[in-house]
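In: Predicted model and sequence below, questions to follow.
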Amino acid sequence: MALYNLSAEQSVLGAILIDAKSMLVANQLNLSVYDFFHPQHQIIYNCMQKMYENGEKIDPVTISDELRNHDLLDKAGGVVYFKDLVTAVPSVSNVDYYAKIVKDFSMKRSGHEMLTSTSKNIKSMDKKSLITFSEDFKSMVLDNSNAEDLVVNASKVTTNVQRGGILTGFDGIDALLGGGMNFTTLTVLTGRPGAGKSTFLNQIIANALSQGFNAFLYSGELTYEMSMDWFTKTVANPQHLLRCTSTMGNYTEVSEEGIEMIKKWIDEKLFFFSKEAKADEANISHAIEYLATKKNVKLFILDNLMTLDFSGADKNEKQIHVVKSLKRLAKKYKIVIVLVAHSNKNSLTYKEPHVFEISGASEIANLADYVLKASREGKEPETEIIILKNRMTGSIRYKAKLTFDTPRKRFFTKTGNELKKDFGYMPSYEQASFD
């Protein structure tokens, strides 16, 4: 089947010849010279564009004269062809429909060319190349979208703002954030190494699962085994925690029964990023899109920014690009993304915690919806979570003091409720009736 529509191309050109205002409609739809399939139509439309930009009148006589001056009249079909174009137009008022048809076929031709080219080399393409191709194909479709698709009538937008999202499990923090970390948002968690960021995030993951939200973790520093060991200890209820002793001292393990229950609980609910995959923007974005659409994952933890692969580009520019991409994905799929970024060396010089002490590009803080800082001073097992930015409610400078419980591998506040939390991995049984 031919990937063009001759009548639609002729109708667009004919409408412009009858009423030059039709050129404005074509421009609003981002119609370009190369959207036309026939070379003579490309010549005519190119001439029309230049005359329109110069404020010149467009009709069969003026455009014939302009093309003749550039020795292009014969290639465009001659004077007779312009008469045919004018008579070919069913209705000038429908020029936007004709232009959309031309645009649609142009996009399909581009897609066909990309697919044809790729099919010739598909045997030699690896997974990364296929992902890159899919991103390029998507960009081509978006680049060929109509101007009409780029705007939304404000009167059609609902005023019912979605509130709430993923609760952290710490009541004071959740209240200040406006009901937890709202869906569609990007949170940046910063702090110096050893401040307790990973422990804090572990509890957020566990709390999300207890709420019925699936989760994803990318850890650039921990192995699968280390991540699972810490997670099971955080989640385990007291009856599944075993106190053990070795030459190194006392430590806690989770019983085999507890581990099996937890594994069954997180099956198809908690996902790790593959250690076999390169942790670059393309793979991370692809994993997020896959999990958001196919596995209904709502919480994505990326720990941390500095371990992502930024090779082949200016580091700061690449970081900004990655963070923008993450924010776009959060909005598109209505998910929560938490990105860990260490504090920079200058953070110690600030008298008060500041959003721009994040290591990396300064724009990261501007792009984030929330910026939280984990801070630990001295030898006491206490961590402060400080809200440095809160786009949702505006409440900032709030500090939550968290104490670390070594056996439970949990943070808890003054109320101690976090230590009593049952995340719900144990099966519940209903009492049988003897009636």
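Out: Okay, I see it.
In: From here on, just use CA atoms for contacts and neighbour counts.
Out: Noted.
In: So which residues of this protein form strands?
Out: Under the criterion DSSP state E, the chain contains strands at 165-166, 181-182, 186-191, 214-219, 241-246, 249-254, 270-272, 297-303, 336-342, 370-375, 382-390, 399-405, 410-412.
In: Please identify which of those is closest to T62.
Out: Closest to T62 of the strands of the chain is strand 186-191 (CA to CA; 55.2 Å).
In: the inter-axis angle of the closest one versus strand 382-390?
Out: If you take axes from the mean of the first three to the mean of the last three CA atoms, to 10 degrees, strand 186-191 sits at 140 degrees to strand 382-390.
In: Give the other helices and strands that strand 186-191 contacts.
Out: Other elements packing on strand 186-191 under the criterion 3 or more CA pairs under 8 Å, 6 or more residues apart in numbering; DSSP states H and E are helix 197-210, helix 315-333, strand 336-342, strand 370-375.
In: now with 7 Å?
Out: strand 336-342, strand 370-375 (3 or more CA pairs under 7 Å, 6 or more residues apart in numbering; DSSP states H and E).
In: I43: neighbouring residues, count only.
Out: Burial of I43 is recorded as 19 neighbouring residues (other CA atoms under 10 Å).
In: which residue packs closest to it, ignoring adjacent ones?
Out: Spatial nearest neighbour of I43, excluding adjacent residues (CA to CA, 6 or more residues apart in numbering): A76 at 6.2 Å.
In: Comparison target below:
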Amino acid sequence: MTDHDQDNPLDRTPPHDLAAEHAVLGSLLLSPHVIDRVTSTVDAAAFYKPAHQTIYTAITDLYGRSRTPKIDPITVAEELGRNGDLAKVGGAVYLHQLVAAVPSTAHADHYAEIVRDKALLRTVIETANRAAARAYTQQADAGEILDDAMAEFQGAATGASPLEVKLSVGDRWAGFLDELEAGKDPRALDTPWHDLNDVVELKPGQLVTVGAATGGGKSLFGMNLAAHIALTRGRPVLVASMEMGGSELMARLTAAEAGVDLDRLVRRKLTDHDWAKVIKVSDRLQNAHNFILDDSPNLTLSKIRARLRWMAANGHPAAMVVADYLQLMTPEGTGSNANRAQEVATISRGLKLTAMEFEIPVIALAQFNRNAAGRQPTVTDFKDSSAIEQDSNVIVLMHRPPEPNPDDPETKNLPDRTGEIDLIVAKNRNGINGRIIPLVFQGHYGRLQSMSRGF
């Protein structure tokens, strides 16, 4: 074998520690009292040897099925025998050998940490190898390969251990009482529009879809909401924009925050008075390092997840995501025969799963079909897919009321609502449906404003 062959990482044995795996399993067989501590550190997949994965699963299954579990080599051998796995793992003799291999059950946590660390090293190697294989075969562009690999690396680095999530009623009860006493869910986010807050809360794990016609104000809604959470509430926010570039996003943000005419900002024709307003908000925006505007081309779900993990790894885990807008996202993982409706459905479901995975609200802006123009919209008006209605926890439809026209019999008697826009809460899984909330549409300032008080 040449030196080159010896250095080939594909010929190396993946990191593992069989002695630590023996000690972990032996500790579980000797003392059921350590099972809770060990299972909070490792799961079955962390074991290198398949037989050890099978034994670990049998132990935890036995432990989980009984209120007074009896865990020892005999009961575990019986469990493995029922499943047809006893001979595959080396028989009952091997279980007794595991018990004999335990130096001390008092160190079970340490043995489990060793097993977990070796599993993480294998994950690093597997992720790098997958990325290398995709790069050699040029299965995707370099940016997508890097984004996917980064997402996997950061997922391994920040992933929660199996029992860090509290699931039982007993675990949840104290926190629920605190919420009742506080009068609100402390994890929920508010919006800059107090009338909307009376109806809708933005909660972790929710997909909130905001729909509008072309030019109907959905991007203003998204940027105003993101700015409120990032700048007023001081929480990290990701805006993933497929609609506008970074310069246009910054212009809209500055117009809304400074109260400067958006058209003059876009055309770089500011007056001295405008500059004075911009300078007043300069420090606030210059220090907004937790407000991330991602205008990368061809944004996909994997790229958004990679960006979220990047934010978490840098100490700023996102409190909310705004995706502008859903139908412009690049689909991934759909077959060559998939139609556009199927692609949009996949994206919608992926955004919902992202909200649940990162335990944050995801605000998905979406566009209506053209036939929704000129009338009050409904949830069936979303372009390309009806799956949006199914996946969303909350749906807000934006509608510009028609202006009265004395020459039109249908509109001549309508009230004059020039400069207003309605937010229609068409779906609200945890609250009131059908509420219509009017706002002031200040497109020249790039913002929406509550009717009864300032922005």
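Out: Thanks, I have the structure now. Treat the numbers as computed from the prediction; the structure is a model and nothing was measured.
In: quick one on the thing from earlier: using CSV, please lay out the strands of structure 1 together with distance to A2 of structure 1 and mean neighbour count.
Out: Output for the strands of structure 1, formatted as CSV (distance: least, CA to CA, whole Å; neighbours: other CA atoms under 10 Å):
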stretch, distance to A2 of structure 1, mean neighbour count
strand 165-166, 49, 23
strand 181-182, 48, 26
strand 186-191, 45, 26
strand 214-219, 45, 23
strand 241-246, 69, 12
strand 249-254, 65, 14
strand 270-272, 45, 18
strand 297-303, 41, 24
strand 336-342, 44, 24
strand 370-375, 51, 26
strand 382-390, 54, 23
strand 399-405, 65, 18
strand 410-412, 64, 22
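In: Columns distance to I101 of structure 1 on top of those strands, output as a markdown table?
Out: Below are the strands of structure 1 laid out as a markdown table (distance: least, CA to CA, whole Å):
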| stretch | distance to I101 of structure 1 |
| --- | --- |
| strand 165-166 | 41 |
| strand 181-182 | 40 |
| strand 186-191 | 38 |
| strand 214-219 | 42 |
| strand 241-246 | 66 |
| strand 249-254 | 63 |
| strand 270-272 | 43 |
| strand 297-303 | 37 |
| strand 336-342 | 38 |
| strand 370-375 | 43 |
| strand 382-390 | 45 |
| strand 399-405 | 57 |
| strand 410-412 | 60 |
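In: want to throw the helices and strands packed on strand 186-191 of structure 1 into a markdown table with distance to N207 of structure 1?
Out: Output for those, formatted as a markdown table (distance: least, CA to CA, whole Å):
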| stretch | distance to N207 of structure 1 |
| --- | --- |
| strand 336-342 | 14 |
| strand 370-375 | 18 |
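In: Any idea which of those strands gets closest to S32 of structure 1?
Out: Nearest of these (CA to CA): strand 336-342, 37.8 Å.
In: Report how many residues lie close to the residue nearest to K332 of structure 1 when sequence neighbours are not counted.
Out: Among residues not flanking K332 of structure 1 along the chain, T184 sits closest, at 7.3 Å (CA to CA, 6+ apart). T184 of structure 1 has 20 neighbouring residues, counting by other CA under 10 Å.
In: what do you get for K108 of structure 1?
Out: 15.
In: Kindly report the same for Q376 of structure 2.
Out: If we define neighbours as other CA under 10 Å, then Q376 of structure 2 has 14 of them.
In: repeat for E317 of structure 1
Out: 13.
In: need the helices for the stretch 1-150 of structure 2, in chain order.
Out: 3-7, 18-30, 35-39, 50-65, 73-82, 91-100, 108-137, 142-158 (DSSP state H, counting those that start in this stretch).
In: can you list the ones you listed in JSON lines and add distance to A230 of structure 2?
Out: Converted to JSON lines, those look like this (distance: least, CA to CA, whole Å):
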{"stretch": "helix 3-7", "distance to A230 of structure 2": "49"}
{"stretch": "helix 18-30", "distance to A230 of structure 2": "45"}
{"stretch": "helix 35-39", "distance to A230 of structure 2": "37"}
{"stretch": "helix 50-65", "distance to A230 of structure 2": "43"}
{"stretch": "helix 73-82", "distance to A230 of structure 2": "53"}
{"stretch": "helix 91-100", "distance to A230 of structure 2": "53"}
{"stretch": "helix 108-137", "distance to A230 of structure 2": "33"}
{"stretch": "helix 142-158", "distance to A230 of structure 2": "23"}
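In: Pick the most deeply packed of those.
Out: Mean neighbours per residue, mean count of other CA atoms under 10 Å, is largest over the helices of the stretch 1-150 of structure 2 for helix 18-30, with a mean of 24.
In: what's it packed up against?
Out: Short answer (3+ CA pairs under 7 Å, 6+ apart): helix 18-30 of structure 2 packs on helix 91-100, helix 108-137.
In: ok, residues contacting the first one?
Out: Around helix 91-100 of structure 2, the neighbours that count as contacts under CA atoms under 7 Å, 6 or more residues apart in numbering are 22-23, 25-27, 29-30, 73, 77.
In: What residue in structure 1 is paired with H399 of structure 2?
Out: By TM-score structural alignment, H399 of structure 2 lines up with S375 in structure 1.
In: Settle this for me: that match is touching A195, isn't it.
Out: Yes. Assessed by CA atoms under 7 Å, S375 of structure 1 is found in contact with A195 at 5.3 Å.
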